[in-house]
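Enquirer: Sharing a model that was predicted from the sequence below.
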Amino acid sequence: MSKDLNQPLGGNKMPRFGGPATMMRLPSQPTAEGLDVCFVGVPLDTGTSNRSGARFGPRQIRAESCLLRPYNMATRAAPFDSLQVADIGDVAINTFNLQKSIGLIEAAYDEILSHNCIPLTMGGDHTIVLPILRAIARKHGPVGLVHVDAHADVNDTMFGEKIAHGTPFRRAVEEGLLNGKRVVQIGLRGTGYEAEDFDWPRAQGFRVVQAEECWYKSLAPLMAEVREQLGKGPVYISFDIDGLDPSSAPGTGTPEFGGLTTIQGMEIIRGCRGLDIVGGDLVEVAPPYDPQGNTSLLGANLLYEMLCVLPGVQYRA
């Protein structure tokens, strides 16, 4: 790997409305070879149950990410000082066949992980986390999970199907991809069909933090408890944008009111600093439902915050 680390294209070198259409206007390359971290898109929404459109998420997140700068002024994180990062483009999913897409995603992440590269994923609907976790578990074994979402995504089936955006974490438990005692779900809320919707994950050992427990407060104390619970060992972050309230993230397929604030979303990710994070995703951004682009811009910022808490990131005094 070159001693010269990739840097985002600066706004004083090229106007922010110009330059490459990559995450943060980083260099692009076809594989994860030589990288510590890669941004990768999975433009799939075949698994959605309500409003489609998340297939456009990766492209729009990249477009809005042109506003991001390399240093985190709040945390002093300078990820590009120590990590080689690039955008490796999108997984070429099968538009017409969800099962084949699952296999394509698994193979793509097996290849990424073969380079000891940490993937940060732009979704796509939440179905994609299942094949990603399969690849992650082959590399790292069962992992801990920080899951932000309005929904538990532990349905047994949806319209008789075992794989869809509302089922991935039940499949992940059944397949031994997660360590249930090292899983926390934050922001769950809304209406349901039965109490088991949130009780099933509790029965697996998950810590379930419903949105009502988060109202009117900082989540920094919660994240201190989460860090203690997850302890050492690999951790994956899965962030569904509908975990945040639709007043700030309207561009999503299954919005639920009474959600987390943008500040709380950032507190959750920043609170993961010190954990052994082996990957993360930001899913369910559906740009057609937010023509202003704010949801995509928020998604880009949250992915950047994930980058800033990865192992090996340097912090400037």
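Expert: Perfect, thanks for sending it. Numbers count the residues shown, from 1 in each chain.
Enquirer: When you work out contacts or count neighbours from here on, use the C-alpha atoms and nothing else.
Expert: Will do.
Enquirer: these two touch, right, Gln7 and Leu26?
Expert: Yes. Counting by CA atoms under 8 Å, Gln7 touches Leu26, with 6.3 Å between them.
Enquirer: Contacts only, for the residue lying closest to Asp149 once chain neighbours are set aside.
Expert: Spatial nearest neighbour of Asp149, excluding adjacent residues (CA to CA, 6 or more residues apart in numbering): Gly243 at 3.8 Å. If you count contacts by CA atoms under 8 Å, 6 or more residues apart in numbering, Gly243 has them with 148-151, 186-188, 259-260.
Enquirer: Next: Arg55.
Expert: Counted by CA under 8 Å, 6+ apart, Arg55 has contacts 42-45, 123-125, 286.
Enquirer: Switch those residues over to TSV; also include distance to Asn301.
Expert: Output for these, formatted as TSV (distance: CA to CA, whole Å):
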residue	distance to Asn301
Val42	18
Pro43	19
Leu44	21
Asp45	22
Gly123	14
Gly124	17
Asp125	18
Ala286	16
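Enquirer: Let me know how buried Tyr216 is, in neighbour terms.
Expert: 9 (other CA atoms under 10 Å).
Enquirer: Which of Gln7 and Leu26 has more residues huddled nearby?
Expert: Leu26 (22 against 19).
Enquirer: so what's the more buried one up against?
Expert: Contacts of Leu26 (CA under 8 Å, 6+ apart): 6-9, 20, 85-87.
Enquirer: Lys139 versus the most centrally placed residue in the chain, what's the distance?
Expert: Compute the mean C-alpha point of the chain, and by CA atoms, centre = their mean the closest residue is Asp281, 1.9 Å away. Plainly put, Asp281 is 17 Å away from Lys139 if you go by CA to CA, to the nearest Å.
Enquirer: this is the comparison structure:
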Amino acid sequence: MHSKLKASMFARWRNLRRTCAAADLSLRHTLTVCGVRLDPCTEPGRKCSGSRYNVPPSAEFVARVSGIPTMAKLPHQESAEGLDAAFVGVPIDTGTSNRPGARFGPRQIRVESAMLRAYNSGTRAAPYESLMVADIGDVNVNVYDLKDTCKRIREAYRKILATGCIPLTMGGDHTIAYPILQAVAERHGPVGLVHVDAHADTSDVVLGEKIGHGTPFRRCVEEGLLDCKRVVQIGLRGSGYSADSYEWSRAQGFRVVQVEECWFKSLAPLMAEVRAQMGSGPVYLSFDIDALDPGFAPGTGTPEIAGLTPIQGVEIIRGCRGLNLVGCDLVEVSPPYDTTGNTALTGANLLFEMLCVLPKIKYY
């Protein structure tokens, strides 16, 4: 029995290529069977790559409910140094105009992300065999002062981007896109934008204030942060303050795709057109969870009916494969309005899909 059990366990480990890449991970994927310590990356014939990547522990061997919640149960580190991509939280809702609670979004997304596994079964992407990824925690925001928070975000992202790391951001309300794009444009110049949202977020002033979650992309245009001919806004809908709520966006050269153009169809053809529009230049992806219909994602601050489906959300992100993505965000998850956790779970999966379409990702 001793030899049969040992052989069986070796066979199981042989199929876990992702664990091979984790030979240097602090939570090493080892197992003791009948007094024998099994390590998949030290056994002969393991075909280990020799590359040292961070790999989440498999729920086949480590319970999902155990450990400190980090994004996808990845290791936490203090900075982006040495990383190709990093998950980072920006826990604010100071810029919210309706229901608060998005400050708790990053925390809940991390909790629900325990469901994520190492490979993308739909696309066969292997992000943890391709890039060094970790969770670098949250920006130290000022929940009493939105302008100071924007300054803190901008400075934090300058440091992240200076390392060559691609940030994958968990919001937080959509105000955060403005200071993030300030830092992104400093490094890359004006960028293309794939903006998925129920709202255009191009208001000039709201309640006398120029900074809030309804104004970030107006501020970005004013400061020359966007390449306006390479901006697309997808899923826009809801009642408006004028007969044409998106006139300003179109006047800047944005492509506006209202939700009515998305109903009852696959968005794969649309994304083929978007890829052609974006070309080879740098692109930022900003995904507001309220782009999805509140029947699927009720945990958000400004819900609008008749939105996109999660399937369409995944199609949009997968359709960004091949773009020169330099940063992504998933914003406006407000856990108090979804006691099931499904909105945060959806957000976690969409962030994983974003990781899977970054440049240099390996596909099987």
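Expert: Yep, it's here. In this text, all values refer to a predicted model and were calculated from it rather than measured experimentally.
Enquirer: just to revisit the earlier point, what's the residue nearest to Asp149 of structure 1 aligned with over in structure 2?
Expert: In structure 2, Gly243 of structure 1 lines up with Ala291, judged by TM-score structural alignment.
Enquirer: what does Gln84 of structure 1 give?
Expert: In structure 2, Gln84 of structure 1 lands on Met132 (TM-score structural alignment).
Enquirer: and its match, how many neighbours does it have?
Expert: Close neighbours of Met132 of structure 2, defined as other CA under 10 Å, add up to 18.
Enquirer: Now do the SS call for whatever residue of structure 2 lines up with the residue nearest to the centre of structure 1.
Expert: Alignment note (TM-score structural alignment): Asp281 of structure 1 maps to Asp329 of structure 2. Secondary structure state of Asp329 of structure 2, per DSSP: H, G, I helix; E, B strand; the rest coil, is strand.
Enquirer: surely Asp329 of structure 2 meets Gly172?
Expert: No. Here Asp329 of structure 2 does not reach Gly172: they are 9.7 Å apart, not a contact under CA under 8 Å.
Enquirer: Is Asp84 of structure 2 in contact with Cys165, as I believe?
Expert: Yes. Contact criterion CA under 8 Å: Asp84 of structure 2 and Cys165 qualify, at 4.7 Å.
Enquirer: returning to what we had before: and the closest residue to the residue nearest to the centre of structure 1 other than its chain neighbours, what element?
Expert: Closest residue to Asp281 of structure 1 apart from its sequence neighbours, by CA to CA, 6+ apart: Thr121 at 4.4 Å. Element membership of Thr121 of structure 1 [criterion: DSSP states H and E] is strand 118-123.
Enquirer: In structure 2, what range does that strand match?
Expert: Going by TM-score structural alignment, strand 118-123 of structure 1 sits over residues 166-171 in structure 2.
Enquirer: what does stretch 166-178 of structure 1 give?
Expert: Taking TM-score structural alignment, stretch 166-178 of structure 1 hits residues 214-226 over in structure 2.
Enquirer: what comes up buried for that stretch?
Expert: Using 16 or more other CA atoms under 10 Å as the test for burial, stretch 214-226 of structure 2 gives 214-221, 225-226.
Enquirer: One more: stretch 307-314 of structure 1?
Expert: 307-311, 313-314.
Enquirer: Filter those residues down to just the ones in helices.
Expert: If you go by DSSP state H, the buried residues of stretch 307-314 of structure 1 have 307-308 in helices.
Enquirer: Can you tell me which of the buried residues of stretch 307-314 of structure 1 lies closest to Arg51 of structure 1?
Expert: Distances from Arg51 of structure 1 to those, taken as CA to CA, are shortest for Leu307 (28.9 Å).
Enquirer: In structure 2, what sits opposite that closest one in the alignment?
Expert: By TM-score structural alignment, Leu307 of structure 1 lines up with Leu355.
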